[in-house]
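Colleague: the following comprises the amino acid sequence and a computationally predicted model.
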Amino acid sequence: MFPVDVCPHTLIDTQTIKPVEFTKTDTTPPYAVLSHRWVEGEEVVYEELLHACPEMYQKSGYQKIKNACQVASQGGYRYIWIDTCCITETDRQENIPKMYGFYQNSAICYVYLMDVSSKQQFRNSRWFKRGWTLQELVAPRTVAFYDVHWWYLGDKHELREDISQKTTIPADILSGTKSIQEITIIDRMTWALERKTTKRQDLAHCLQGLLGVTIEPKDKEFWLEAFNRLGRALLKRYPELEKELGISDALFSDPDYSFQDCAWDRLMEIRDKMLEERFRQRFTR
């Protein structure tokens, strides 16, 4: 969905644990990415990592970065991209719309599940309920899961049946035998129904890459406006959604109209019918 040149310009050197900058004319080297859930007050930001601020070492987020760098280095990767310390407030607007591409063009995505200590707990991780982690699961070719102690649990191909049952994402998408391009926009949207973001408007931003549209983040934007901008972008690119979701340009002109509330109700109906059909097919074979 994204060209191969959509790559991050800030990476972490896995040997020095320092940020490294690449210009737009540089060829970005192979890199890993980290998927994780943020812990308020514990994450390390770019400036802290760059200047090695003393208080940084007391944060659990630093140990997470250190462990991720170690795993990536052992896997043969000199560089890793981590959202908390590779995106700054000044380049957020530029990078947020490109994040799907960052994950898609990575060599591997390491998923750190801080609430999982055994394989039996895998499906219960809250990681599966977060909005941003949807693209982090779908976009990369290889996704490797690790528990709270950084023990390897398996990759998304090996765990595809468990993940599919948890997320409703088809197993053949997770195994790579089917392309995301073969999945309708409606079906892709249903994958987000049970997911949440800390800021409600961020759910609109984290879906744009998966849905093939672009909406730049705006400071202090209300969630209603963010979702309506997403809806307009989707309708412009996929006119068939007017009939399938019951949306139109006229509705977006209404200041009280909520694309998320109205479209999500319809998507839930579509998803429930889809799951019923899958269940029926499973027991009539």
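Modeller: Cool, the structure landed.

Colleague: hey, let's count contacts and neighbours off CA atoms from now on
Modeller: OK.

Colleague: okay, how far is it across stretch 54-63, tip to tip?
Modeller: Start-to-end span of stretch 54-63 (C-alpha to C-alpha, to the nearest Å) is 14 Å.

Colleague: can you give me the buried ones in stretch 43-55?
Modeller: 43, 44, 45, 46, 48, 49 (16 or more other C-alpha atoms under 10 Å).

Colleague: er, stretch 117-124 I mean
Modeller: Quick answer for stretch 117-124 (16+ other C-alpha under 10 Å): 117, 122, 123.

Colleague: and residue 266, how far is that from residue 187?
Modeller: Taking C-alpha to C-alpha, one finds residue 266 at 12 Å from residue 187.

Colleague: could you pull out the helices for this structure?
Modeller: Remark: helices assigned in the chain by DSSP state H are 46-51, 60-74, 83-86, 92-95, 99-104, 133-138, 160-167, 171-175, 185-190, 202-211, 223-237, 241-245, 249-252, 259-282.

Colleague: pick the most buried one from these.
Modeller: Across those, averaging neighbours per residue (mean count of other C-alpha atoms under 10 Å) puts helix 99-104 on top, at a mean of 26.

Colleague: show me what that one is packed against.
Modeller: Here helix 99-104 touches helix 133-138, helix 202-211, going by 3 or more C-alpha pairs under 8 Å, 6 or more residues apart in numbering; DSSP states H and E.

Colleague: could I get these as a markdown table with distance to residue 85?
Modeller: Converted to a markdown table, the helices and strands packed on helix 99-104 look like this (distance: least, C-alpha to C-alpha, whole Å):
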| stretch | distance to residue 85 |
| --- | --- |
| helix 133-138 | 17 |
| helix 202-211 | 18 |
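
Colleague: ok, structure two:
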Amino acid sequence: MWLLNTSTYQIVFAEDPSQVRYAILSHVWSSTGEQTFQHIQTIHTSARSSFPYTCEDTDPRLLDVIRSQLSTKITSCCDYARSQGHPNLWIDACCIDKTSSAELSEAINSMFTWYSQADVCYVFLSDVSSSENPVEKLSFFRRSIWFKRGWTLQELIVPSRIVFLAKDWRMIGTVAGLAKTIEDVTGIDADILLHRRQLQTVSVAQRMAWAAGRETTRIEDEAYCLMGIFGVRLAVIYGEGSQAFVRLQEEIMTRIPDQSLFLWGIQPDVRCFPPPPATLWPLLTSVSMVHLRASKSAYLFASSPMDFFHSKGFTPVPLGTFSGMLELPDASRPPLHTPSGYGVYTTLPIITLSIPAEEDQEGTEFQAAILVRM
């Protein structure tokens, strides 16, 4: 893990991040770009070469030259972190050598851990003023683009301590003080934000719903930014497109016994099975196949987090409890879901539902494969 020294602005390597104290930055990248790992190295090399003698790392004249070439975001964040007693800082833009595909893959898979191990996470909101009240209904805080990005979801949930900073680098508040406001904005329960409830207790569908509507620059990042949320790891393959989200769901399916993974594409006004068979069809066909991005062999899976937009509020039921509700004899046999070249091979409990005859119409009997109970 590479870290930025907040006093010298040098990038240093930490072999074991868990043994190093550091602050971490969460932000939305500027439309004009950010200074990268290579930019920082070049700035240091150029600054040192401008002196006819060898400079100490803390030489004020050297630091002045370096500061003059660094972005305001980097210097301001270093200044703030240093003022709070943090000698090291991690910023995704400049602390990952993206020219190394192996390092990039490791960083993306480790990011959840790095945010969880940080002493504090500084959330820089470039579109929010420190003079406003963030709690007010029409505040810029509530409307900040930061709440609409894919990667910032885990950056909101994971850190043990979060400080929100306005565009002038003044403190707006902490997640502890703004938890209810953030819950209103994101739909994420305050107990999750405050770590009073474990992330693993939230259904897969609910966690996917948190990501619905959030945007990523690369389509693959729709999946990669959620790996930590579900505790899985994936090979990072930029260029695979929406197949990354299919791979994410396959990995979740094999590791988490929660069938709410399949509760996507639900209409907001359809939450249970009504008696007449005809009314089942809106639930089964609420997402047109034409609009699915995923491969045709993967229709059991959603095509993007957006398909889970209305999948909030589902709670997994233990297998024994579930089987008892349906009076199934094989309560000890868990459902199986196996990916294959033809899609997903699955076994599910089947129950027969009967609708009594009405007037001159015959009764109707049909079978339903049961996933979960709400």
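Modeller: Cool, the structure landed. Since the model is a prediction, treat every value here as computed from it, not as a measurement.

Colleague: circling back: output the helices of the first structure in CSV; the columns should cover distance to residue 111 of the first structure.
Modeller: Shown next, in CSV, are the helices of the first structure (distance: least, C-alpha to C-alpha, whole Å):
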stretch, distance to residue 111 of the first structure
helix 46-51, 20
helix 60-74, 9
helix 83-86, 13
helix 92-95, 20
helix 99-104, 12
helix 133-138, 9
helix 160-167, 13
helix 171-175, 15
helix 185-190, 21
helix 202-211, 17
helix 223-237, 27
helix 241-245, 33
helix 249-252, 37
helix 259-282, 27
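
Colleague: looking at these, which is nearest to residue 110 of the first structure?
Modeller: helix 60-74 (7.6 Å; C-alpha to C-alpha).

Colleague: which one is residue 70 of the first structure nearest to, not counting chain neighbours?
Modeller: residue 14 (6.7 Å; C-alpha to C-alpha, 6 or more residues apart in numbering).

Colleague: actually residue 211 of the first structure, sorry about that
Modeller: In space, residue 211 of the first structure is closest to residue 185, 6.3 Å off (C-alpha to C-alpha, 6+ apart).

Colleague: please apply the same query to residue 245 of the second structure.
Modeller: Nearest to residue 245 of the second structure is residue 223, by C-alpha to C-alpha, 6+ apart, at 4.7 Å.

Colleague: what's the counterpart of the one you found in the first structure?
Modeller: In the first structure, the residue paired with residue 223 of the second structure is residue 204, using TM-score structural alignment.

Colleague: and residue 2 of the second structure, by the same measure?
Modeller: Looks like residue 2 of the second structure aligns to residue 10 there (TM-score structural alignment).

Colleague: and residue 259 of the second structure, by the same measure?
Modeller: So, by TM-score structural alignment, residue 259 of the second structure is matched to residue 241.

Colleague: just residue 179 of the second structure next, same as before
Modeller: Aligned counterpart of residue 179 of the second structure in the first structure: residue 160 (TM-score structural alignment).

Colleague: now its match, nearest residue through space, not along the chain?
Modeller: In this structure, residue 160 of the first structure finds its nearest non-sequential neighbour in residue 171, 5.3 Å apart by C-alpha to C-alpha, 6+ apart.

Colleague: tell me how far the one you found lies from residue 243 of the first structure.
Modeller: 28 Å.

Colleague: so what's residue 42 of the first structure up against?
Modeller: 59, 60, 61 (C-alpha atoms under 8 Å, 6 or more residues apart in numbering).

Colleague: got the residues you listed as CSV, with distance to residue 135 of the first structure columns?
Modeller: Below are the contacts of residue 42 of the first structure laid out as CSV (distance: C-alpha to C-alpha, whole Å):
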residue, distance to residue 135 of the first structure
59, 26
60, 24
61, 22
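
Colleague: so which of the helices and strands packed on helix 99-104 of the first structure is nearest residue 279 of the first structure?
Modeller: helix 133-138 (23.0 Å).
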